[in-house]
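Asks: pasting the sequence and the predicted model now:
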Amino acid sequence: MTTSASAAGWVEIDESAIAHNVVTIRAELGEKVEFCAVVKADAYGHGIDLVVPLLIAEGIALIGVASNDDAAAVRAAGFSGRLMRVRPAGRDEIDDGIRLDVEEWIGGVEHARIVSAIAAARGVRVRAHLSLNSTRLGRDGIDLGEDGGADAVAAVLADPWVDVVGLCAHFPCEDVTDVTDGTARFDDETREVLAGRHAGARIARHCATTFAALTVPESRFDLVRIGAGLYGDSDTVGGALRPAMRVVSRIAAINVYPAGSTVGYDRWHRLDHDARLAVIPLGYADGFHRSLSGTGEVLVRGRRAPIVDRIAMNSFLVDVSSIPRAAPGDEVVLFGRQGDEVISPADVARSHGQIAADLYVAWGRLLPRRPVAAGG
């Protein structure tokens, strides 16, 4: 979506920040590790149409997607390189993914049979990445420690309709010790899989996403899958990555209410002082979850203002009593920088109680979105 003058709120995407993040991460990884740029969920809400041309310009040759809609959008943006799905797909998705040349993520023994059957029916050999449960995520990988696990993996590798180009895993925790332990198991198990008849096979090993790749170098193996880091949602690399998203609205109205008044649905908050409250014309319909009620903050005139009521479908209130010059029409930043202050992913995570991506992916897909120049 593009913005209009009448929008109640919008998302600004700093394209230069994304380009900077790609260059910064590649420099950290070195030239021997392949960089898979993950653009699932419409590039984490940042817009495939905006992000993919930047990746092409930076020479990225492998892009990670989840849905076929995202895969089609990547192709429409002009990308002709490799596409890797980063989760198991359903039967119809796999079938439709063939036209987009998507490399599938095989999530188990039965799933491998589905991929093989579809490939045979279409008369094409499907490239795929076979997931192992080496990191103990317990989600979609074959567990080599279970009876029959090694035989199941061998059967997939021998399937004439499945071209296994990768052995993969995913970490359950952003914790250095956990990642280090999982990396060691993945290394041992994939070496075992690739021994013997598969020795020398051109099969990439990969398990690292942004946190692992940038904090535990031994987790990088042949390629890394970089998602959050592309968009600056990471404090790795010494804080050198730059957040690319800013969420903006404007104050719709301001009213003064006396101490003792209640505000918001369910009389959510009782004022302990005479207060100037500003109406922000966004709400949970726009992705501003009720978890931010009474916990989140916004920026007005470069200063923090707390959310004081229970967030409604299309509005919420912030206390601007300490910002006397605040007025209707003033810019409000709900995520990102304004002046010297910033509402960071870490701020949102603390207020929300979950990772910031749980919210900003929705903001980027629900609100109008536009590219801006650096600092714009």
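Replies: Ah, there it is.

Asks: please count neighbours and contacts with C-alpha atoms only from this point.
Replies: Will do.

Asks: for the chain, longest helix please?
Replies: Criterion DSSP state H: the longest helix present in the chain is helix 176-193.

Asks: Glu93 - how many residues pack around it?
Replies: Residues within reach of Glu93, counting by other Cα atoms under 10 Å, total 14.

Asks: show me what the helix or strand where it lies is packed up against.
Replies: Assigned by DSSP states H and E, Glu93 belongs to helix 91-97. In terms of contacts (3 or more Cα pairs under 8 Å, 6 or more residues apart in numbering; DSSP states H and E), helix 91-97 is packed against helix 68-76, helix 109-122.

Asks: give the buried residues for the last one.
Replies: Just to be clear, that refers to helix 109-122. Buried positions in helix 109-122, judged by neighbour count with 16 or more other Cα atoms under 10 Å: Val109, His111, Ala112, Arg113, Ile114, Val115, Ser116, Ala117, Ile118, Ala119.

Asks: hang on, the earlier thing: ok, and what's touching the helix holding Glu93?
Replies: Applying Cα atoms under 8 Å, 6 or more residues apart in numbering, the set of residues contacting helix 91-97 from outside is Ser67, Asn68, Glu104, Ile114, Val115, Ile118, Ala119.

Asks: quick one: contacts for the fourth one?
Replies: What it means is Ile114. Ile114 makes contact with Arg91, according to Cα under 8 Å, 6+ apart.

Asks: show me where the stretch 101-250 of the chain has its strands.
Replies: 102-106, 126-131, 162-168, 204-206, 223-226, 245-250 (DSSP state E, counting those that start in this stretch).

Asks: can you redo these as TSV with mean neighbour count and distance to Arg365?
Replies: Compiled in TSV, these are given as follows (neighbours: other Cα atoms under 10 Å; distance: least, Cα to Cα, whole Å):
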stretch	mean neighbour count	distance to Arg365
strand 102-106	28	23
strand 126-131	24	28
strand 162-168	22	29
strand 204-206	22	29
strand 223-226	24	20
strand 245-250	23	12
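
Asks: ok, second structure coming up, stack it against the first:
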Amino acid sequence: MSKTSLMTLDSKAVKNNIDFLQNMIGPEVKLSSVVKANAYGHGIEHLVPVLEQAGVDHFSVFSYDEAQRVRKSTTNNPTIVIMGWISNEDLPEAIKCGFEFFVFSLERLYQAQHNATQLNRVAKIHLEVETGMNRSGLNRRELKTAIALIKSAPKQFELTGFCTHLSGAESISNHHRIQKQLKKYHKMQALLQSAGLRPQYCHVANSAATCVFPKERFDLVRIGIMQYGFWSSAETFIHFRQSQKVQDDPLQRILSWESRVMAVKEVKTGEFIGYGIYYLAQSDIKTALVPIGYATGYSRSLSNKGRVLINGHRCSVIGLVNMNMIIVDVTNVPTVEVNDEVVIIGKQGDLEIKVSAFSNISDELNYEVLAHLPGDIERQVI
């Protein structure tokens, strides 16, 4: 471990999760692996080849730069879809690379037509429609304009997708709103079909919707959090267990994260520990210094709350989380030495620190905790 901490990605867990998801959706539905936000903090360059080995041949990202990273990390020329940001300067190169991309505004459609014409290439587009999330997408009037433009320029466009995004399928409180969205999507889909346009993929479902709304999987599902071994929410997992009449979690966590003890210190009763007056030693205690902090993805909100595993014991983070260090109470650990393993996420013996432990304490979602993991943390695949 050359850096201050190490993340390990379990290739067998990846294969388990992809196999489970493929079995759930069936052979007629394409699985698009969502690897935006540096593969949810796992690392695009490390994880994408493992996903490809597990049978994934379709990836979705947010931005053009992520698409380039995925392309460089693969060997089998998979489909890569950009769901969000492409600058006007990068759009010609995106078209030349054969990247598919969402069209959520008429401005992007016009720009794509212009670039495709100049390049004598086809722009592979997914029309994203606004169905009630009010974030991005074409409304009904804009869709009619888009349809007319696409039909007038068949050599410039390949309609590979017709999609929308649902507003929170992981919570039952959103389901009435989602039903309204689905009705609107189907009406707009009918408008597209009546114009004689048949996209390769119709898609609306993320991980949660794939589980909760199986009839809405259509031709393709966009799977993010589940492939990494996490459920979108406790509600989603409960729904799965009840619908499938199973108890065990079929998903496996991919990521573990460890560091090492940097120093050990004895602190006397009545002494403050770390910055300010956030922790006062109520008795003589022993502390271990660990070289991770909020600069390396360990949130400051875990101050006086976080837990790590050292030598088979669950130990408390005490005082404020620093930029590059945390202080851990190891009074009850019989022997602690410099360079001992510190598990931040993962298992040590019979004990485990889960990502949910972070989110429960810090009020961050699993998604946030993972996405905040810096890209320069050392990573390895096993």
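Replies: Now that the structure is in, tell me what you want to look at. All of these numbers come straight from a predicted model, not from anything done at the bench.

Asks: what's the closest of the contacts of helix 91-97 of the first structure to Glu341 of the first structure?
Replies: For the contacts of helix 91-97 of the first structure, the closest approach to Glu341 of the first structure (Cα to Cα) belongs to Ser67, at 35.9 Å.

Asks: the closest one matches what in the second structure?
Replies: Taking TM-score structural alignment, the alignment pairs Ser67 of the first structure with Ser63 from the second structure.

Asks: got the contact list for its match?
Replies: Residues near Ser63 of the second structure by Cα under 8 Å, 6+ apart: Lys36, Ile82, Met83, Gly84, Trp85, Ile86.

Asks: skip the chain neighbours and tell me the closest residue to the residue nearest the centre of the first structure.
Replies: The first structure has Tyr44 as the residue nearest its centroid, 4.2 Å off, counting by Cα atoms, centre = their mean. Closest residue to Tyr44 of the first structure apart from its sequence neighbours, by Cα to Cα, 6 or more residues apart in numbering: Val361 at 4.9 Å.

Asks: map that neighbour onto the second structure.
Replies: Using TM-score structural alignment, the partner of Val361 of the first structure in the second structure is Ala371.

Asks: what's the neighbour count on that match?
Replies: Counted with other Cα under 10 Å, residues neighbouring Ala371 of the second structure total 19.

Asks: thought it was touching Lys36?
Replies: No - at 9.1 Å, Ala371 of the second structure does not count as touching Lys36 under the criterion of Cα atoms under 8 Å.

Asks: which parts of the second structure are helices?
Replies: Taking DSSP H to define them, one finds helices in the second structure at 11-25, 36-40, 44-53, 64-73, 91-96, 106-119, 140-152, 175-194, 207-212, 234-244, 355-362, 366-371.

Asks: which bit of the first structure covers the first one?
Replies: Under TM-score structural alignment, the match for helix 11-25 of the second structure in the first structure covers residues 15-29.

Asks: outside of that stretch, which residues touch it?
Replies: In contact with stretch 15-29 of the first structure (Cα under 8 Å, 6+ apart) are residues 35, 50-51, 54-55, 58, 213-214, 229-232, 237, 240-244, 371-374.

Asks: report the buried residues of it.
Replies: Residues of stretch 15-29 of the first structure classed as buried: Glu15, Ser16, Ala17, Ile18, Ala19, His20, Asn21, Val22, Thr24, Ile25, Leu29 (neighbour count, 16+ other Cα under 10 Å).

Asks: and for stretch 259-276 of the first structure?
Replies: Neighbour-count burial for stretch 259-276 of the first structure flags Thr262, Val263, Gly264, His269, Ala275, Arg276 (criterion: 16+ other Cα under 10 Å).

Asks: could the residues you listed go into JSON lines alongside distance to Phe171 of the first structure?
Replies: Listed next are those as JSON lines, based on distance: Cα to Cα, whole Å:
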{"residue": "Thr262", "distance to Phe171 of the first structure": "45"}
{"residue": "Val263", "distance to Phe171 of the first structure": "43"}
{"residue": "Gly264", "distance to Phe171 of the first structure": "41"}
{"residue": "His269", "distance to Phe171 of the first structure": "40"}
{"residue": "Ala275", "distance to Phe171 of the first structure": "47"}
{"residue": "Arg276", "distance to Phe171 of the first structure": "46"}
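
Asks: out of the residues you listed, which are inside strands?
Replies: Residues of these located in strands (DSSP state E): Thr262, Val263, His269, Ala275, Arg276.

Asks: in the second structure, what residue corresponds to the second one?
Replies: Looking back up the chat, that one is Val263 of the first structure. Mapped onto the second structure by TM-score structural alignment, Val263 of the first structure lines up with Ile273.

Asks: show me what contacts the closest residue to its match other than its chain neighbours?
Replies: Excluding its sequence neighbours, the residue lying closest to Ile273 of the second structure (Cα to Cα, 6+ apart) is Tyr279, at 5.6 Å. Contacts for Tyr279 of the second structure (Cα under 8 Å, 6+ apart) come out as Phe272, Ile273, Asn304, Ile318, Gly319.

Asks: need the residues you listed in CSV with distance to Pro199 of the second structure, can you?
Replies: Formatted as CSV, these follow (distance: Cα to Cα, whole Å):
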residue, distance to Pro199 of the second structure
Phe272, 64
Ile273, 62
Asn304, 53
Ile318, 56
Gly319, 56
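
Asks: and of these, the nearest to Arg71 of the second structure?
Replies: For the contacts of Tyr279 of the second structure, the residue nearest Arg71 of the second structure by Cα to Cα is Asn304; the value is 42.3 Å.
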